[in-house]
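# fold the following, please.
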Amino acid sequence: MFAAALTEDAQLRPLNPWHAEEFLANLDRARQSISPWVSPSFVATDLGQARHVLQRYADRWARDDGGIWGIWAGGRLVGGVLLVSLDADTGVCEAGCWLEPAAEGRGLVTRAVSRLIDWVVDERGLHRVEWRVVAGNVRSIAVARRLGMRRDGVLRAVSPGPDGRIDLEVWSLLAPEWRTHRASLTGPR
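Alright, predicted model coming up:
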């Protein structure tokens, strides 16, 4: 197992099916704030569903087409990042995130997604990272901007939502753009 430090007291680690109880507790704390922005199939409401969500991502990891990692702060799961999709043949992936309100404002998601982008670009050799966000999700759009992503456009009325059809913004970052952006933040590697 690996752990990547995000801050002095926060780590990014794999999130596995055996974490289902902890994952469900995290979703219970985050449910109200993330429900408008994430797929209902992700926001499990019982232990069986939580296990199913994590197993789905474990299976994606085994197939090499996605994955999920948790953000632990102070020893407690507070959110995470995921590869919703990963296509090594085309060099394209989609990243996503969730975070409970008590952990907001500390830069944890930005740091975690940066680690994820480092991995897909440097280790996997992918060329494009996509970030799809429900229009109006200002916190997620701010993360995309901090990561140096560009807004490609809007998929209008792309899927049903609780209050009608939703628009989905597509943001992206290309590998050369990431390398330039990363160097501007940290200096040469």
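
# make it CA atoms for all contacts and neighbour counts henceforth
Fine.

# now the strands for the protein?
Using DSSP state E, the strands of the chain run over 4-5, 10-14, 67-73, 76-87, 92-99, 128-134, 150-161, 164-174.

# dump those to TSV, plus distance to Ile141.
Putting those into TSV (distance: least, Cα to Cα, whole Å) gives the following:
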stretch	distance to Ile141
strand 4-5	24
strand 10-14	21
strand 67-73	19
strand 76-87	15
strand 92-99	11
strand 128-134	7
strand 150-161	9
strand 164-174	8
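
# and for comparison, fold this next one:
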Amino acid sequence: MYAISLGDDGAELRPLEPWRAEELLAHIDRGREFIGQYIALPDAVADLESSRAFLQAYAEKAAADTGRIHGIWTDGKLVGGVLFRTMDIQQGTAEVGCWLEPSAVGKGLVTRAVRVLIDWAVGERGIHRVEWQVSAANEPSIAVAQRLGMTKDGVLRESYLYRGKRHDIEVWSVLAPEWRSVGRAA
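Reported below is the predicted structural model:
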């Protein structure tokens, strides 16, 4: 097991593995309503069995080299996470995502954690394009994409049906050459 420091505040990025299912469930329960404003993670992690299954699915993605999931810990407590929802090494593309519970908002944790993931994807795995898909109403997440130096590619109008309502999804991205010149320096 490893932990990557996210800065002087003691925050760490660690793999979220199936044996952490109980910890993930407790974290989701603390922020269920907040986290569920824009993403379906709280719907997928409803009890211990579904939490374990969710993490197992990402363990299988990691084994197949098609995705990854990491948690963000502060003071030894899981407060959020970042992931590669998809990774296609052959095509050189990946989609990154995130979530936080309310106690962790406004500390720059997601920006720092995603920066680590993109550094790894571009530098170690040869990913050429990292994509960020976000509800057009999710201003804090859009701000992260902007802080990471991503470019808004466009809007998928009413493409995401979530809890009975259609949402516009903004697509943001950063290309490897851009990341090498801007993203890491930021």
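
# TM-score for these two?
Taking TM-score structural alignment, normalised by the length of structure 2 as the basis, the two superposed chains have a TM-score of 0.95; 185 aligned residues with a Cα RMSD of 1.3 Å.

# mind putting the strands of structure 1 into JSON lines with mean neighbour count and distance to Val113 of structure 1?
Putting the strands of structure 1 into JSON lines (neighbours: other Cα atoms under 10 Å; distance: least, Cα to Cα, whole Å) gives the following:
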{"stretch": "strand 4-5", "mean neighbour count": "14", "distance to Val113 of structure 1": "12"}
{"stretch": "strand 10-14", "mean neighbour count": "22", "distance to Val113 of structure 1": "10"}
{"stretch": "strand 67-73", "mean neighbour count": "23", "distance to Val113 of structure 1": "10"}
{"stretch": "strand 76-87", "mean neighbour count": "22", "distance to Val113 of structure 1": "7"}
{"stretch": "strand 92-99", "mean neighbour count": "21", "distance to Val113 of structure 1": "8"}
{"stretch": "strand 128-134", "mean neighbour count": "22", "distance to Val113 of structure 1": "10"}
{"stretch": "strand 150-161", "mean neighbour count": "13", "distance to Val113 of structure 1": "15"}
{"stretch": "strand 164-174", "mean neighbour count": "18", "distance to Val113 of structure 1": "12"}
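
# pull the number of nearby residues for Asp29 of structure 2.
By other Cα atoms under 10 Å, the residues close to Asp29 of structure 2 number 16.

# repeat for Ala185 of structure 2
Ala185 of structure 2 has 8 nearby residues by other Cα under 10 Å.

# gap between it and Ser173 of structure 2?
Distance, Ala185 of structure 2 to Ser173 of structure 2, using Cα to Cα, to the nearest Å: 17 Å.

# cool, and Ile72 of structure 2?
Using Cα to Cα, one gets 22 Å for the distance from Ile72 of structure 2 to Ser173 of structure 2.

# give me the distance between the two termini of stretch 6-13 of structure 2.
End-to-end for stretch 6-13 of structure 2, by Cα to Cα: 7 Å.

# can you tell me the mean distance of the longest helix seen in structure 2 from structure 1 after alignment?
Selection of the longest helix in structure 2 by residue count, based on DSSP state H, yields helix 48-64. Its matched residues in structure 1 lie on average 0.5 Å from helix 48-64 of structure 2 after superposition (mean Cα distance after the TM-score superposition for structure 1).

# perfect, that will be all.
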